[in-house]
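Chemist: could you look at this predicted model? Sequence included:
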Amino acid sequence: MSLGGVDWGVLALYLVFVLGIGVVASRRAKSGVDFFLAGRAIPAWVCGLAFISANLGAQEVIGMGASGAKYGISTAHFYWIGAIPAMVFIGVFMMPFYYGSKARSGPEYLRLRFDEKTRALNAVSFAVMTIISSGVSMYALAKLIQALHVFDAPFAHLGLPQTWIFHGAILTSALVVLIYIYAGGLRGAIYNEVLQFFLIVAGFAPLVWLGLKQVGGWHGLQASLGPSYTHAWAGMAHATTNRLGVDWFGLSMGLGFVLSFGYWCTDFLVVQRAMAANSMSAARRTPLIAAGVKMFIPFLVILPGLIAIALTSAPDKNGATVAGPPAAVGAVVQHAPGVIPIKIDAESGKPMLDARGRPQLDYDLATPNLLLRYFPTGMLGVGLTALLASFMSGMAGNVTAFNTVFTYDIYQAYIRPGAEDRHYLSVGRLATAFGIAASVATAYMASQFNNIMDLMQLVLAFVNAPVFATFLLGMFWKRTTGHGAFAGLATGITVAALHHGLTLPADNLVGIKGGWIAVTHSYPSEMAQNFWTAIWAWSACFTVTIAVSLMTRPKPEAELAGLVYSLTPKITDERGAWYMRPVVLGVIMMIGVIILNVVFR
């Protein structure tokens, strides 16, 4: 499908605004605090929308649509169990430590609380994670460009292979984001993220409405797909009777506690937005404002996946049929109007098969293809701009977090301490370029997964799950020591690697998805493997940290004021209306998420 002039105009106007905001923000990015922390002068509502938008990247918009098609409405657990409680917890309990300590990053807080080696380990692992996440955003955009086929004719005219479109899209997107972040720093990223949030809503709300209208509304989806797709808690008593492949304990512990709290409470990508707020009260309200919005995001990003699978035949879908000669039995068959295509290998041009020889559906194309199906000229430009906005917000968020951690927690700490602020500002801009270049390489790794959300949860299981145990003990147990924190964090990461190397999701080949040591256990799905990897990593870190801390000497209590809950004065001065106080907001958010879980049980 080719875009019309109106569509190109909408896309061009968006890029002008994005680059323009970066240029305007660059006028105030004259110091390290301005570039890396936006001068700590951003209002709470702006930080709140940026907090949610930085997470609402391409890996979420496309990945959650893919997960909706693959796992059904139970994907909403990533929000109603795997986000809201943790966002309430960081707003009410943890932000006072981050903001009050005046730390410039998550790893720097670990230095203040523990020691340099703990900071270094977390800084390196976090930097690697942001590079991978940014690469996934690049991959998602390149997949989108391929799905549109808008560059097929120009590449054919130049005599270039069509497979080069994927590579060209990655390199072009990298250049655009480099200019945008290099100029404006965190302030430019935050205000662009607010713009991108509203574009995402404007682009996807009509898509969901049109899709639901065709399939007969929510009741039509239920009739077409069955309870395994449309009931969030269907079959959760046993891992083998639900689409996620994980029972209630694995879901609650792996997603609801370890992965959720590990991400929302310790990931500097989102914490950085709250740390840019103009006061302690604003910093605490930031994740709570975001939580109120986050509750309703599943209706924008997950429902397109359910609608797409309702229009596509799949071997395990309720009522699906298989047609063709005997050799095709068990294969995926595309009905007209099929929306989700078979995943094609970018190099060979042949279908990608699972361990049983069945072609895999390319779930990542569920949302883009649905958009092409429903949107006419003009609206198509708005929808594509929404996808582009999700890519920009996700990648920019990871890059701004990377350049801050690299500059302060690696370069300043170990390479050149004591330099002028202007020097670190220059290093931060160079780190932006390096981070984007490294992201290009990791974009190709994401092509091995038919659902990029599976890859992202795997990365979080390695990095965020163990570090959450470190933060939790450090903030709420004054006896935790630096030696204990380092030993526990290193053990958690190692255990995650061992668990991944010894297990493999069903119907997958040994390699990047696991089993590279030996296959001792098979999980029903990749997501189930991710949850249990996180559980093992967190448990190992938690246990080892406690054991080593009991055998080593802690810091004097005088050095822990403002860093540990029991040694920090409680906040009593809460200004503003009662309904804007963090504790009250937190209670309201928890009541809302309980209601949603009951309604979609």
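Modeler: Good, I have the coordinates. On a predicted model such as this, the values are computed, not experimentally measured, just so you know.

Chemist: switch to C-alpha atoms for all contacts and neighbour counts from now on
Modeler: Fine.

Chemist: please enumerate the strands of the chain.
Modeler: Remark: strands assigned in the chain by DSSP state E are 503-505, 521-523.

Chemist: any chance of a markdown table for the ones you listed, columns distance to T552?
Modeler: As requested, these are exported to a markdown table (distance: least, Cα to Cα, whole Å):
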| stretch | distance to T552 |
| --- | --- |
| strand 503-505 | 35 |
| strand 521-523 | 36 |
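
Chemist: make JSON lines out of those and add mean neighbour count.
Modeler: Below are those laid out as JSON lines (neighbours: other Cα atoms under 10 Å):
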{"stretch": "strand 503-505", "mean neighbour count": "24"}
{"stretch": "strand 521-523", "mean neighbour count": "17"}
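
Chemist: which one of these lies nearest to R111?
Modeler: strand 503-505 (34.3 Å; Cα to Cα).

Chemist: residues in contact with that closest one?
Modeler: 510, 513-515, 518-526, 528-529 (Cα atoms under 8 Å, 6 or more residues apart in numbering).

Chemist: so how far is A234 from L300?
Modeler: 22 Å (Cα to Cα, to the nearest Å).

Chemist: circling back to that earlier point, just among the contacts of strand 503-505, which is most surrounded?
Modeler: The member of the contacts of strand 503-505 surrounded by the most neighbours (other Cα atoms under 10 Å) is Q529, with 30 neighbours in all.

Chemist: for the closest residue to that one other than its chain neighbours, give me its contacts.
Modeler: Sequence neighbours aside, Y523 is the residue nearest to Q529 in space, at 5.8 Å (criterion: Cα to Cα, 6 or more residues apart in numbering). If you count contacts by Cα under 8 Å, 6+ apart, Y523 has them with 245, 503-506, 529.

Chemist: before we go on, here's another structure to hold up against the first:
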Amino acid sequence: MNFDTIDIVIFTAYCALILGIGLYVSRDKKGHQKNAEDYFLASKSLPWWAIGASLIAANISAEQFIGMTGSGFAVGLAIASYEWMAALTLLIVGKFFLPIFIEKGLYTIPEFIEKRYSTNLKTILAIFWLALYIFVNLSSVLYLGAKALDTIIGTGDGSYMMMSIIGLAIFAAAYSLWGGLSAVAWTDVLQVVLLVIGGLITAYIAIDQLVPDGGIIAGLKYMYNEVPAKFSMILEKGEVITPNGKDAWWDLPGIAVLVGGLWVANLYYWGFNQYIIQRTLAAKSLKESQKGIAFAGFLKLIIPLIVVIPGIVAYVLNADASGNLTPESVSPGFLAADGGIANDNAYPWLIKNLVPSGVKGLVLAALAAAIVSSLASMLNSTATIFTMDIYKPYINKKANDKQTVNVGRITAAVSLVIAALIAPALGNLGQAFQFIQEYTGIVSPGILAVFLLGLFWRKATNNAAIIGVLASIPVALYFKVGPNGWVDSPLFVVLPFMHQMGITLIVTMIIMAIVSFSEGKGMVDPKGIVIEKDLFKTSPAFNISAFIILIILTFLYAMFW
């Protein structure tokens, strides 16, 4: 084990503090039995700063610390578009989506589908989200988190893998199952402080290694001069080739990261993802929720410094004199069993080899904070969807608060056990972040089309939504056939997955429009949402924050174009 006593003490203190806070806020107040609103929406009492912190804590996980750092190692700063464009996406969600959700008094995102379309479509999507959270999100976070801990604590040979999966699962369950969203959100405030501080410390130590005694500015200049291509935000074909020989343009196809398919991924994730949007529904008020979203947007701007720059540093430290990785130059810790380069080993390698004792315990606590906070959020949202959208409507319509809360806890526990059993089978995903984006990209365009037209086009019908979301799957899969063996056939085209998502969204919306017009004869659907004149008015605080974020984004893309 690569830890000194001081590291173990620091990490243990972190675990005890998080558990203590979680259990303290989870307690039933005197004379008050926890009800469904308490458990699933934190009594609708969250202030803006807790919402913003919780949004980032739910979002930043092993997928970012391990997967995005791995993509930084392989691709460079271009992968930061997922983070920087997310800041802009959050502003759009806060201004145009959130007012409608809060006005409808939602507990869950599927509940909106029921109010706008039908119970049948709501149930279909609720089942889909439950499967996605359990079999993709929970299992991948457990796997990537355990993989990181196995590399940092042990030798990366898998000896600590199962123990790490079980440990992370138990830790997340210890407070989130009992306390619900209150426990998750309030512990997230500390978790996000820890993950930002720990991440910045790691980035500073890593950059400082590039020019010993030269300082961080000298290190950044050295890194930029050594690998200037890795600081390009808008990639051209052939500009960046990953260590395993893939043209990075296929993952981040130029201008599409600004005006193309990345919007599908971002709008779907930040606008219609239960474990993200749930904390905004738990706000004291709409204005408080919007301020929280703006705060999260500011935090998003600094995340690439924490999760992308360290990956580029790891690349530079392992490159030869010409700036390329070779079997001779790269550390053995990056060599995969098949002889390729394991990009996702970048962050664990940095912690294990560069971070000194004492600080290592803090950095590991930051990594654990990112993993556990996401697990807790996913568990709470899985429980919310099953309880409110499956159990209560179909299994026990007369369920009281005590029964719904207990069912939520049982659902979360069962989901966690299933995910923990699946996690070890995920194997080596290469660039895990890109893998997860592509997998989610098969289903996200269809669901996004259903929501966008449901929110802003009153003529969209229920049958159009059902046909559209079902048709989007074969449309998305059509693009997956070409790269898997049918490239020479004129029936199939090969496109970057961002283009695939954009085209699938447009095709789905056209299908929905055709069905809606043929069915409704151009009439407004009875469940169409009436947009009031003042619904999208926002406070000066939100408007000023949005303006500042837009200025910073413009500056960043102008600098690194």
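Modeler: Received, thanks. Being a predicted model, the structure only gives us computed values, none of them experimental.

Chemist: need the contacts of Y523 of the first structure in CSV (columns: distance to F35 of the first structure).
Modeler: Converted to CSV, these look like this (distance: Cα to Cα, whole Å):
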residue, distance to F35 of the first structure
G245, 44
T503, 43
L504, 43
P505, 43
A506, 46
Q529, 39
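
Chemist: now, among those, which is nearest to T545 of the first structure?
Modeler: For those, the nearest to T545 of the first structure is Q529 (24.1 Å; Cα to Cα).

Chemist: residue in the second structure matching R422 of the first structure?
Modeler: Mapped onto the second structure by TM-score structural alignment, R422 of the first structure lines up with K402.

Chemist: so what's its match closest to, chain neighbours aside?
Modeler: Counting by Cα to Cα, 6+ apart, the residue nearest K402 of the second structure is N35, at 6.5 Å.

Chemist: neighbours around the aligned residue in the first structure for the one you found, how many?
Modeler: Correspondence of N35 of the second structure to the first structure, assessed by TM-score structural alignment: S31. Residues lying near S31 of the first structure (other Cα under 10 Å) number 17.

Chemist: ok, now A433 of the first structure?
Modeler: Neighbours of A433 of the first structure (other Cα under 10 Å): 21.

Chemist: F456 of the second structure maps to what in the first structure?
Modeler: Aligned partner of F456 of the second structure by TM-score structural alignment: F476.

Chemist: so that match touches V564, yeah?
Modeler: Yes - contact criterion Cα atoms under 8 Å: F476 of the first structure and V564 qualify, at 5.8 Å.

Chemist: those two - which one has more neighbours?
Modeler: The neighbour comparison of F476 of the first structure against V564 (other Cα under 10 Å) goes to V564, with 22 against 16.

Chemist: tell me the contacts of that one?
Modeler: 97, 474-478.

Chemist: of these, grab the buried ones for ChimeraX.
Modeler: Buried residues among the contacts of V564 of the first structure (16 or more other Cα atoms under 10 Å), as a ChimeraX selection:
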select :97,474,475,476,478
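
Chemist: any chance of the contacts of V564 of the first structure in TSV, plus distance to P376 of the first structure?
Modeler: Formatted as TSV, the contacts of V564 of the first structure follow (distance: Cα to Cα, whole Å):
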residue	distance to P376 of the first structure
F97	50
G474	54
M475	53
F476	54
W477	57
K478	60
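
Chemist: of the contacts of V564 of the first structure, closest to L489 of the first structure?
Modeler: The closest of the contacts of V564 of the first structure, once distances to L489 of the first structure are taken by Cα to Cα, is G474, at 12.0 Å.

Chemist: so what's the spatially most central residue of the second structure closest to, chain neighbours aside?
Modeler: Geometric centre of the second structure, nearest residue: N59, 4.1 Å, by Cα atoms, centre = their mean. Distances taken as Cα to Cα, 6+ apart put S374 closest to N59 of the second structure, at 6.4 Å, once the chain neighbours are dropped.

Chemist: can you get me a residue count around that neighbour?
Modeler: Applying other Cα under 10 Å, we find 31 residues neighbouring S374 of the second structure.

Chemist: next, the contact list for it, please.
Modeler: S374 of the second structure touches 57-61, 141, counting by Cα under 8 Å, 6+ apart.

Chemist: for G22 of the second structure, see how far away it is.
Modeler: Separation of S374 of the second structure from G22 of the second structure (Cα to Cα) stands at 14 Å.

Chemist: and if you look at A58 of the second structure?
Modeler: 15 Å.

Chemist: again, but for V211 of the second structure
Modeler: From V211 of the second structure to G22 of the second structure the distance is 42 Å (Cα to Cα).

Chemist: ok, the aligned residue in the first structure for S374 of the second structure to I452 of the first structure distance?
Modeler: In the first structure, the residue paired with S374 of the second structure is G394, using TM-score structural alignment. According to Cα to Cα, G394 of the first structure stands 13 Å off from I452 of the first structure.

Chemist: any common contacting residues for these two?
Modeler: Shared contacts of G394 of the first structure and I452, counting by Cα under 8 Å, 6+ apart, come down to Q59.

Chemist: isn't N242 of the first structure right next to T230, touching?
Modeler: No - taking contacts as Cα under 8 Å, N242 of the first structure lies outside contact range of T230: 11.1 Å.

Chemist: related to what we said a few turns ago, closest one of the contacts of V564 of the first structure to T491 of the first structure?
Modeler: Using Cα to Cα, the contacts of V564 of the first structure come closest to T491 of the first structure at G474, 16.4 Å.

Chemist: just checking, V372 of the second structure touches A174?
Modeler: No - judged on Cα under 8 Å, V372 of the second structure makes no contact with A174 at a distance of 10.6 Å.

Chemist: quick one, which of these two is more surrounded?
Modeler: Applying other Cα under 10 Å to V372 of the second structure and A174 shows that V372 carries more neighbours, namely 29 against 15.

Chemist: which residues sit in contact with the closest residue to the more buried one other than its chain neighbours?
Modeler: Distances taken as Cα to Cα, 6+ apart place A172 nearest to V372 of the second structure, at 5.3 Å, with adjacent residues excluded. A172 of the second structure sits next to 372-373, 375-376 when contact means Cα under 8 Å, 6+ apart.

Chemist: ok, now which ones touch A276 of the first structure?
Modeler: Contacts of A276 of the first structure (Cα under 8 Å, 6+ apart): 37-42, 47, 283.

Chemist: drop anything exposed from those residues.
Modeler: For the contacts of A276 of the first structure, buried by 16+ other Cα under 10 Å: 37-40, 42, 47, 283.

Chemist: looking at those, which are in helices?
Modeler: Among these, the residues falling in helices (DSSP state H) are 37, 47, 283.

Chemist: and for the aligned residue in the first structure for I514 of the second structure, the neighbour number?
Modeler: Using TM-score structural alignment, the partner of I514 of the second structure in the first structure is A547. When neighbours are defined as other Cα under 10 Å, A547 of the first structure has 15 of them.
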